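# missing the sequence, but the structure's below:
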């Protein structure tokens, strides 16, 4: 049975992604900053007949928490086939480049960029034990420098999300370098935008969470001849999914 770990999976897109992977026969570990919420998510999934799931406490901003989560994971499995870095924050208001505080930048990067790097640096040991390891870094088209600087882009107005956009652009660059570093291995590593989705993150505005999760799951399940080091947003580009950095 394949094993997947999803950060921030106690609700929203992460929770739905866990559900869809469970339905495909995975054993899923739900990473949750607050363990009680992770346990509650597990109870909901089990009530739906999806039993191959467990919750692990994980605060991606805390190195000790990441290490503890890894040690707990190692007690339950010798390999990890899929890692989905879903945990993220929008940085809070004010959202503009000049008005946002330095603390906003620090906190947002600590979760959206440094948190991903922390988890991968530790969890890669178990990923290396998989014959076809996959990493999906959940990103956003708002992190595309090309799209964000184009006045003709429909979401150009979201340039005001300076802190969040900057953090996701940095995450995208990290994804490029990680994929390059592991280019001669079985790893496939991609950045995926789930699209503007109706969750707490967006004040429950946008598309359906099921579709957002399907976009993530698709790249978690790519075959060995599939892409790596790419940026996908099927909401922005329905034909190929590929979008510019």
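That came through, no problem. Owing to the predicted nature of the structure, the values given are computational and were not obtained by experimental measurement.
# contacts, neighbours, all on C-alpha from now
OK.
# ok, residue 227 - contacts?
By Cα atoms under 8 Å, 6 or more residues apart in numbering, the contact list for residue 227 reads 188, 190.
# distance of it from residue 41?
Going from residue 227 to residue 41 by Cα to Cα, to the nearest Å gives 32 Å.
# what does residue 104 give?
Distance, residue 104 to residue 41, using Cα to Cα: 29 Å.
# Between those two, point out the one with more neighbours.
residue 41 (23 against 18; other Cα atoms under 10 Å).
# another one to put next to it:
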């Protein structure tokens, strides 16, 4: 097995995902840039390589079983193992997400990417993670997935817009993460959720107040945890996010 650590970052052609790839690459990691769009993926890899990162493209649509299997095969052939998986790919869906009027297909589409996509990719590369000495899984969640932050003493909404597809998809992801923690207990695979904060990306029309580089910091920290680091947590820059 090569001494070089290898990571896969999904949705890594832009925004937070790109900065996670850049941050891990700056630490000497080899980073697979997972993305659907070939041109954007190739451009991201070229930019990362231009900055000295050992980056390589991974064609990957997290909603497509065959694409995910092909990505796992590519990683197996290139590295033979995987030290960190960062499940960053995500979508908001259309913005008209009032629960009384939402198109159910919007919810299905968002969940397929934000939740089922994480399960697809994680399960496909799990054999590669098991071959690494200190494997890590990081699921990119959001503060809007925190039930505590979404409700106050009277049950009023306190964080973010009403988004019956996107916000609950992150709550669902948090719950799924804990199930992986339970199953993988004792294996050495540390599994955590990261909240990037309100980052200016095209996901929110660049309304965020944080840079993608700032949003990537927690995920990079969780992907590089020591063996005695936490598992089953929900973290942001300031510390722990309440469930």
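Yep, that arrived. Owing to the predicted nature of the structure, the values given are computational and were not obtained by experimental measurement.
# how many neighbours does whatever residue of structure 1 lines up with residue 60 of structure 2 have?
Aligning on TM-score structural alignment places residue 60 of structure 2 opposite residue 58 in structure 1. For residue 58 of structure 1, the count of nearby residues is 26 (other Cα under 10 Å).
# Likewise for residue 149 of structure 2?
Counted with other Cα under 10 Å, the neighbours of residue 149 of structure 2 add up to 16.
# ok now do the aligned residue in structure 1 for it, which residues does it touch?
Correspondence of residue 149 of structure 2 to structure 1, assessed by TM-score structural alignment: residue 147. Residues near residue 147 of structure 1 by Cα under 8 Å, 6+ apart: 141, 153, 156, 244, 245.
# element containing the residue mapped onto the fourth one from structure 2, please.
Okay, so that is residue 244 of structure 1. Matched to structure 2 by TM-score structural alignment, residue 244 of structure 1 sits across from residue 242. Under DSSP states H and E, no helix or strand contains residue 242 of structure 2.
# quick one: the spatially most central residue of structure 1 from residue 119 of structure 1, how far?
Centroid-nearest residue in structure 1: residue 86, 2.6 Å away (criterion: Cα atoms, centre = their mean). Distance, residue 86 of structure 1 to residue 119 of structure 1, using Cα to Cα: 11 Å.
# And the contacts of residue 147 of structure 1, which is closest to residue 133 of structure 1?
The closest of the contacts of residue 147 of structure 1 to residue 133 of structure 1 turns out to be residue 245 (Cα to Cα; 23.6 Å).
# where along structure 1 do the helices fall?
12-23, 35-47, 63-76, 102-109, 115-127, 145-148, 162-181, 209-220 (DSSP state H).
# Those helices into a markdown table, with extra columns for distance to residue 203 of structure 1?
As requested, the helices of structure 1 are exported to a markdown table (distance: least, Cα to Cα, whole Å):
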| stretch | distance to residue 203 of structure 1 |
| --- | --- |
| helix 12-23 | 11 |
| helix 35-47 | 20 |
| helix 63-76 | 29 |
| helix 102-109 | 18 |
| helix 115-127 | 24 |
| helix 145-148 | 22 |
| helix 162-181 | 16 |
| helix 209-220 | 13 |
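# Check the ones you listed for me and report the most buried one.
Ranked by mean neighbour count, the helices of structure 1 are led by helix 12-23 with a mean of 22 (mean count of other Cα atoms under 10 Å).
# average gap between that helix and structure 2?
Mean deviation of helix 12-23 of structure 1 relative to structure 2 after superposition (mean Cα distance after the TM-score superposition for structure 1): 0.4 Å.
# Which elements pack onto that helix?
Helices and strands touching helix 12-23 of structure 1, by 3 or more Cα pairs under 8 Å, 6 or more residues apart in numbering; DSSP states H and E, are strand 27-32, helix 209-220.
# Right, I'll leave it there.
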